[in-house]
Each structure stands twice: as structure tokens, then as C-alpha cells.
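Visitor: please find the sequence and the predicted model below.
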Amino acid sequence: MTKPAFETTVHGTPGPQGSKTVNAAGAMYESSAKVKPWREAVKSAALDTVAYDETWQPIRDAVRLEVVFTLPRPKHHFGTGRNAGFVKPSAPEYPTGKPDTDKLLRSTQDALKDAGVLLDDSVITDTVAAKRYVLTTADTLSHPGAIVRVWRLTQPKEPQP
């Protein structure tokens, strides 16, 4: 595959976006307290990545988005006593519980739009997403976060006035 048009590493705990809660006054807010810090982390990493490219324009054509989310293992996955720090043999290999992959993608896509990487998240036509635990595969980080890659599916067009 060709080189991605955009690639960045985001540090922080991935936060899902999607579920809304209504308070007694009728105001809606995100039910996950992690979504705002995550969106800020993605936006900050994206802005840092494109900051030195004076010709960068938000991508307006079809793209493929790939995100590998690295999640922390729950404490109960680790042994105790002399086995503290070691993952139990009974611990699952993959994070099959919450947060949902689609909700993690939603917050990440919105942050990429806010950072000016994408003109709109509707330009994403192909998506590949994975949830992994820390240091379990080649594309996982040594701490919570994500690796984000965006490929253009067509040749870039000239910006419209």
C-alpha cells in the first residue's frame, strides 16, 4: 500500500462518543467523561502533525481511515503478590468489552475534522479499526492511545475557491 496522506500517534486514554444523557434541566451531555480529553488529544496530535506543512489543506476526497486503539488492561488481568505485573494466563487476549469500537471511531473522526485533517468525516468511505491492549501487537503502543492513518483513495483535487 502507498504511504498514508496523514499519520499520527495520539497519547491518552481513548474515549467513546455517542451516548448522550439528559440532566434534570434538559441539557444534553456526553455520558463518557473520557470523550472530551480524547478528542482534545486527537486534535492536538493532528495539529502538531500538520503544523509544519504550509501546504496542508483538509482532505476533501474519499479516504480510508485506519485506527489502532491501544487500551490499558484492567487491573484484574494482572496477578498479585510475586506475580504482580504479570498478565494472568486466563486474561483475554483482546479487549472485547466497552468501549465500543464504533464509538471510539466516532470521537476520533470528529476530532480529525476539528483539527482540519478532513474537510468532514463524511469523506471517510473505508474504515479499519482495531482495539488492542498495550504492547500486544506490532501496531500497539506502550501506553494508552492510538495510531491513526489516513489514505487518499483518489488523486487530490485542486481546492475550490
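Guide: Okay, I see it. Residues are numbered from 1 along each chain as shown.

Visitor: for the rest of this, base every contact and every neighbour count on C-alpha atoms.
Guide: Fine.

Visitor: could I get the buried residue list for the longest helix anywhere in the chain?
Guide: When the chain is parsed with DSSP state H, its longest helix is helix 35-50. Within helix 35-50, the residues scored as buried using 16 or more other CA atoms under 10 Å are 35-36, 38-47, 50.

Visitor: structure two is appended below for comparative analysis:
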Amino acid sequence: MTTEFRIYGDPKPEPRPRAYRRGERVGVYAGTSADGWREQIATAARPHVRRPITSPVGVTVEFFIGRPKSHLGTGRNADKLKPSAPMFPAGKGRDDLDNLAKPILDVLTNVGMWVDDGQVTDLVCRKRYTTGQPGALVTITEIHE
């Protein structure tokens, strides 16, 4: 069985844990920058949860990243892509694809899509620029032996 749904919003990577020290106390805290994105994932996924999947699963995620304004022209060319604009959202300073996928897999576990994200045996991820609505398209396929 295959399930597909769209998540709307700006994809956010899983924040790295941060360490702190206050006097003698040392601790670690998780960033909250992806909390809104996590809620959007849960909202989009919940209607598609029937029962927790117990078999291995394949997941395909296509991320749609909004283009920066610097990629577009100005004035009457404001809706046209500059010839110098990169085709793909790649390079230093761009969100790592594996960090973008992590919140999706974690939230799908939390909403009961499957028992554990360790069941994911196939993971295909892509990130592309869009001039439309940013977000992600998620396809989940149960793998039967």
C-alpha cells in the first residue's frame, strides 16, 4: 500500500543539540527552530494514519524550497529568474538533506504512521527550488517480502 501527502510550509532541518555551561552546571538542549515545521508535518500526516505500519517501508521525500529574492529580477522582471540563479539549492550554507528528512521521519513515528522509523529501509530525498508553495511531498510505500 502507498500513502502520499503534501506538507505546506518552509522545510526546516533538525536543529543540532547545543551545550551550555552555567557555573558548575553543564547541560544540553535541543533547538526549537523546527517546532513549527514539525507541527505542519503532523497536521498533514494525521489524516493518512490508519494503523501503525509494522512491515518495512520505503519513503520518498521531495522538498520544495522557496527561492531567495536575489534569484529574481527587479522591476518589470521581478517574476523572472535571473540567468545566474542556481538550478538547485546546493552548496555551503544550504540545509543538509539528511537533516531535512529527520524531522519528517521522527514526526511520522510520533503520529503512529509506523512503529519505529528504524523500519525505513529505503529513503529517497530530493530538494528543489520552487516559485510556488514551499513544502514537501511525502510518499510512503509498505514493502512486503
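Guide: That came in fine, so what should we check first? None of these values were measured; they are calculated from a predicted model.

Visitor: TM between them?
Guide: Between these two chains, after superposing, the TM-score reads 0.88 (TM-score structural alignment, normalised by the length of structure 2); 139 aligned residues with a CA RMSD of 1.7 Å.

Visitor: what's the counterpart of residue 66 of structure 1 in structure 2?
Guide: Aligning on TM-score structural alignment places residue 66 of structure 1 opposite residue 60 in structure 2.

Visitor: burial of that match, as a residue count?
Guide: 18 (other CA atoms under 10 Å).

Visitor: run through the residues that contact the residue most central in space within structure 1.
Guide: Centre of structure 1 computed as the mean C-alpha position; nearest residue by CA atoms, centre = their mean is residue 108, 4.5 Å away. Neighbouring residues of residue 108 of structure 1 by CA atoms under 8 Å, 6 or more residues apart in numbering: 38, 39, 42.

Visitor: conserved subset of the residues you listed in structure 2?
Guide: Retained in structure 2: 39, 42, out of the contacts of residue 108 of structure 1 (criterion both residues aligned by TM-score structural alignment, their matches' CA atoms under 8 Å).

Visitor: all strands for structure 1, in order.
Guide: 6-11, 20-22, 28-30, 63-71, 124-133, 145-152 (DSSP state E).

Visitor: distance to residue 112 of structure 1 added to these, as a markdown table?
Guide: As requested, the strands of structure 1 are exported to a markdown table (distance: least, CA to CA, whole Å):
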| stretch | distance to residue 112 of structure 1 |
| --- | --- |
| strand 6-11 | 10 |
| strand 20-22 | 21 |
| strand 28-30 | 18 |
| strand 63-71 | 10 |
| strand 124-133 | 11 |
| strand 145-152 | 10 |
